[in-house]
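Participant: What follows is a predicted protein model with its sequence.
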Amino acid sequence: MDGRSGPLGELLRSRRQAADPRAAGLPASGRRRTPGLRREEVAALADVSVSYYTYLEQGRQQRPSAQVVDALARVLHLTPAERAYAHELARGTPETPVHEEVLAPGLQELVDRLYPDPAYVKGRWWDVLAANAAARVLFTDWCARPPSERNLLRWMFLDPEAKQVYVDWEREATAMLGRFRASAGAADDPRTRQLVADLLQGSATAARAWDEVRVAPIGGGQKLLRHSHIGEVPVTHVVLHAAEDLHQKLVVFTCSPEQRRRLAELAEGLG
């Protein structure tokens, strides 16, 4: 999914260049031609050889031990999400076979029962596999779209409608891409590569965020959405994994009782 250095090398180089030498216990004095830490400084602080660390950044060595990953995470001050991502990249993931995803048993009924709270299920490649009427009103009518156009990331970055739905679109979009990066981990299957390529080609925001190797924790939180007939809609959302297929995630949103009522009224007009 990345350049010749591979995803782990991209992460290490990005965080090394952004590191503050003072935070690593190194003197701030002295002239530095480039920002961040030098490779030899990272290697010394992590107790690995310079050549070994250089190979990691260049993608010539891609399976460091868990101890080495932890040492590098400490030196580079990786966030918990970045540390987990680095460990997954170091473990590696076999290529995922390309197949049509099948919704895990019981999820469609659960999504429908959660109505009028908006809820949807996203799959391995973040296609929307199921959505109730409230989610179709609040975001977009996934069921009215062809299957090839039901991808959350493509909608977020390539469809102007998403910018009208998310009040702080750029922050939410880059966070979504960071969560996808964390969930994809070391996956290097054709569908993942094509999805990333389409996003980078079609969105300057996606290209910049991907180049910065942003990684975000996977989980719930608060968002501020906007609907043309309701106005601003503050929501809290939770993410749950399906036991039958951990790649499938149920996302449920809650909002105020009045806004739930308005969503239900608008949902009555859906086919």
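Facilitator: Received the coordinates, thanks.

Participant: hey, let's count contacts and neighbours off CA atoms from now on
Facilitator: Fine.

Participant: all helices for the stretch 101-250 of the chain, in order.
Facilitator: 107-114, 133-138, 152-158, 161-165, 169-184, 190-202, 204-211 (DSSP state H, counting those that start in this stretch).

Participant: so which of the ones you listed gets nearest residue 71?
Facilitator: Proximity of those to residue 71 was assessed by CA to CA; the nearest stretch is helix 169-184, lying at 19.9 Å.

Participant: Not counting the closest one itself, show me its contacts.
Facilitator: 81-82, 85, 126, 153, 156-157, 162-163, 166, 192, 205-206, 209-210, 213-218 (CA atoms under 8 Å, 6 or more residues apart in numbering).

Participant: Next, format the helices of the stretch 101-250 of the chain as TSV and append mean neighbour count.
Facilitator: TSV is the format used below for the helices of the stretch 101-250 of the chain (neighbours: other CA atoms under 10 Å):
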stretch	mean neighbour count
helix 107-114	16
helix 133-138	24
helix 152-158	20
helix 161-165	18
helix 169-184	20
helix 190-202	16
helix 204-211	17
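
Participant: Please compare the first structure with the one that follows:
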Amino acid sequence: MGKRDLGAFLRSRRESRAPAAAGVVAGPRRRTPGLRREEVAALAGVSANYYERLEQARGPYPSPQVLDALAAALGLSAAERDHLGRLAEHAPASPEPAAEVPAEVRRLLDRLGPVPAYVLNARHDVLAWNPAAAALLVDFAALPPAERNVLRLSMEGGPLRCEPSGDGFTRHVASELRQAVARYPGDRRLAELVREFAAHDPEFAAHWREQELGTAAAVPKRIRHPRLGLLDLELQELRVPGHDHRVVLLTAEPGSASAAKLESLASGPRLRAVR
């Protein structure tokens, strides 16, 4: 991460910001997508030359006050504002995502019963899971810890390979990983994972270039189970306070064929959870 990343992010958000949303009147001959540099500068109360240097990675890192003004001018979300601060080195960087799962989170997994659930860190490493998740996805306990990563397992030939559905799941993953890279700029395993996934999945690579941020509370996901076939599921994430961990739950629309398949899975043989 560095000034080039900061400039690229500012440029992408400027080009995606509709003039009308920023209170700028767009004339009939306007060709620039989104806002012009001088318009962002005026909205943020900085000089056009200063803002241009930021986008071109030629200026110093902006102060927190300037970042707030730029975030307002660009209409950034809370997640995008936090990301901007990390790119400008105004947030402490951590060496790598934590692997320890709080005891209360493990107890929550036990209490979810037939609902498949697992715990991820920012790198998408699977840190803990319940028996329902192992039955639906893969027996994580049989894998070496280094291989318990949902993105690596979803790549071609992996047991967690997602089926194409145009459901926004890949966009969601790109957003989460971009924020993780900014939070852990020195994590080589995370950087390698992003490169591998971008080479494997053109859709992910396209979303990565767009630099969009923002996570959804629920994301549709389609997977193929070796015995049950296709399942259309909803992925919901619960953030763990004080951690970048999240508990991921997989459910199906009540009364649907996928819900019936999950119920049949719950009544079958169970695999063990991690301890």
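Facilitator: Done, it's in. It should be emphasised that the depicted structure is a prediction, and the values quoted were computed from it without experimental measurement.

Participant: about what we covered before: is it possible to export the helices of the stretch 101-250 of structure 1 to CSV including distance to residue 265 of structure 1?
Facilitator: Below are the helices of the stretch 101-250 of structure 1 laid out as CSV (distance: least, CA to CA, whole Å):
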stretch, distance to residue 265 of structure 1
helix 107-114, 16
helix 133-138, 9
helix 152-158, 25
helix 161-165, 18
helix 169-184, 26
helix 190-202, 35
helix 204-211, 35
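
Participant: Tell me which of the ones you listed approaches residue 262 of structure 1 most closely.
Facilitator: So among the helices of the stretch 101-250 of structure 1, helix 133-138 is nearest, using CA to CA, at 9.6 Å.

Participant: elements contacting that closest one?
Facilitator: The elements that helix 133-138 of structure 1 packs onto, with contact taken as 3 or more CA pairs under 8 Å, 6 or more residues apart in numbering; DSSP states H and E, are strand 119-122, helix 257-267.

Participant: among the ones you listed, which is the most enclosed?
Facilitator: When you average the neighbours per residue for each of those (mean count of other CA atoms under 10 Å), strand 119-122 leads with a mean of 25.

Participant: Where does that one end up in structure 2?
Facilitator: Counting by TM-score structural alignment, strand 119-122 of structure 1 falls onto residues 117-120 of structure 2.

Participant: Show me the contact partners of the matching stretch.
Facilitator: With CA under 8 Å, 6+ apart as the criterion, stretch 117-120 of structure 2 contacts 109, 126-130, 132-133, 245-250.

Participant: now swap in stretch 195-206 of structure 2 and tell me
Facilitator: 151-152, 155-156, 170-171, 173-174, 208.

Participant: Now do that stretch: which range of structure 1 does it align onto?
Facilitator: Going by TM-score structural alignment: stretch 195-206 of structure 2 matches residues 197-208.

Participant: okay, how far is it across that stretch, tip to tip?
Facilitator: Distance between the two ends of stretch 197-208 of structure 1: 13 Å, counting by CA to CA, to the nearest Å.

Participant: repeat for stretch 105-123 of structure 1
Facilitator: For stretch 105-123 of structure 1, the first-to-last residue distance is 13 Å (CA to CA).

Participant: what do you get for stretch 204-219 of structure 2?
Facilitator: End-to-end distance for stretch 204-219 of structure 2, by CA to CA: 15 Å.

Participant: Then stretch 95-114 of structure 2?
Facilitator: OK, stretch 95-114 of structure 2 end separation, CA to CA: 36 Å.

Participant: now the biggest strand by length in structure 2 and helix 169-183, what's the angle there?
Facilitator: What stands out as the longest strand in structure 2, according to DSSP state E, is strand 229-239. Counting by axes from the mean of the first three to the mean of the last three CA atoms, to 10 degrees, strand 229-239 of structure 2 points 30 degrees away from the direction of helix 169-183.

Participant: Next, the mean deviation of strand 229-239 of structure 2 compared to structure 1.
Facilitator: Taking mean CA distance after the TM-score superposition for structure 1, the mean distance separating strand 229-239 of structure 2 from the aligned residues in structure 1 is 3.7 Å.

Participant: which other helices and strands contact that strand?
Facilitator: Against strand 229-239 of structure 2 (3+ CA pairs under 8 Å, 6+ apart) you get strand 218-225, strand 246-251, helix 257-266.

Participant: So what's the gap between that strand and the chain middle?
Facilitator: Taking the mean of its C-alpha atoms, strand 229-239 of structure 2 sits 15 Å from the chain's own mean (CA atoms, centre = their mean, to the nearest Å).

Participant: Identify each buried residue in that strand, please.
Facilitator: 230-237 (16 or more other CA atoms under 10 Å).

Participant: repeat for stretch 85-92 of structure 1
Facilitator: For stretch 85-92 of structure 1, burial by neighbour count (16+ other CA under 10 Å) applies to 85-91.

Participant: any chance of the residues you listed in JSON lines, plus distance to residue 265 of structure 1?
Facilitator: Formatted as JSON lines, those follow (distance: CA to CA, whole Å):
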{"residue": "85", "distance to residue 265 of structure 1": "42"}
{"residue": "86", "distance to residue 265 of structure 1": "46"}
{"residue": "87", "distance to residue 265 of structure 1": "47"}
{"residue": "88", "distance to residue 265 of structure 1": "44"}
{"residue": "89", "distance to residue 265 of structure 1": "46"}
{"residue": "90", "distance to residue 265 of structure 1": "49"}
{"residue": "91", "distance to residue 265 of structure 1": "49"}
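
Participant: Which members of the contacts of stretch 195-206 of structure 2 are the farthest-apart pair?
Facilitator: 156 and 208 (19.2 Å).

Participant: before we move on, the earlier item: mean deviation of the match of strand 119-122 of structure 1 from structure 1?
Facilitator: Counting by mean CA distance after the TM-score superposition for structure 1, stretch 117-120 of structure 2 comes out at 0.8 Å.

Participant: Tell me which residues touch residue 73 of structure 1, please.
Facilitator: Here residue 73 of structure 1 is in contact with residue 83 (CA under 8 Å, 6+ apart).

Participant: so what corresponds to it in structure 2?
Facilitator: Mapped onto structure 2 by TM-score structural alignment, residue 73 of structure 1 lines up with residue 71.

Participant: Same question for residue 268 of structure 1.
Facilitator: Under TM-score structural alignment, residue 268 of structure 1 pairs with residue 270 in structure 2.

Participant: Not counting its neighbours along the chain, what's nearest that match?
Facilitator: residue 131 (5.8 Å; CA to CA, 6 or more residues apart in numbering).
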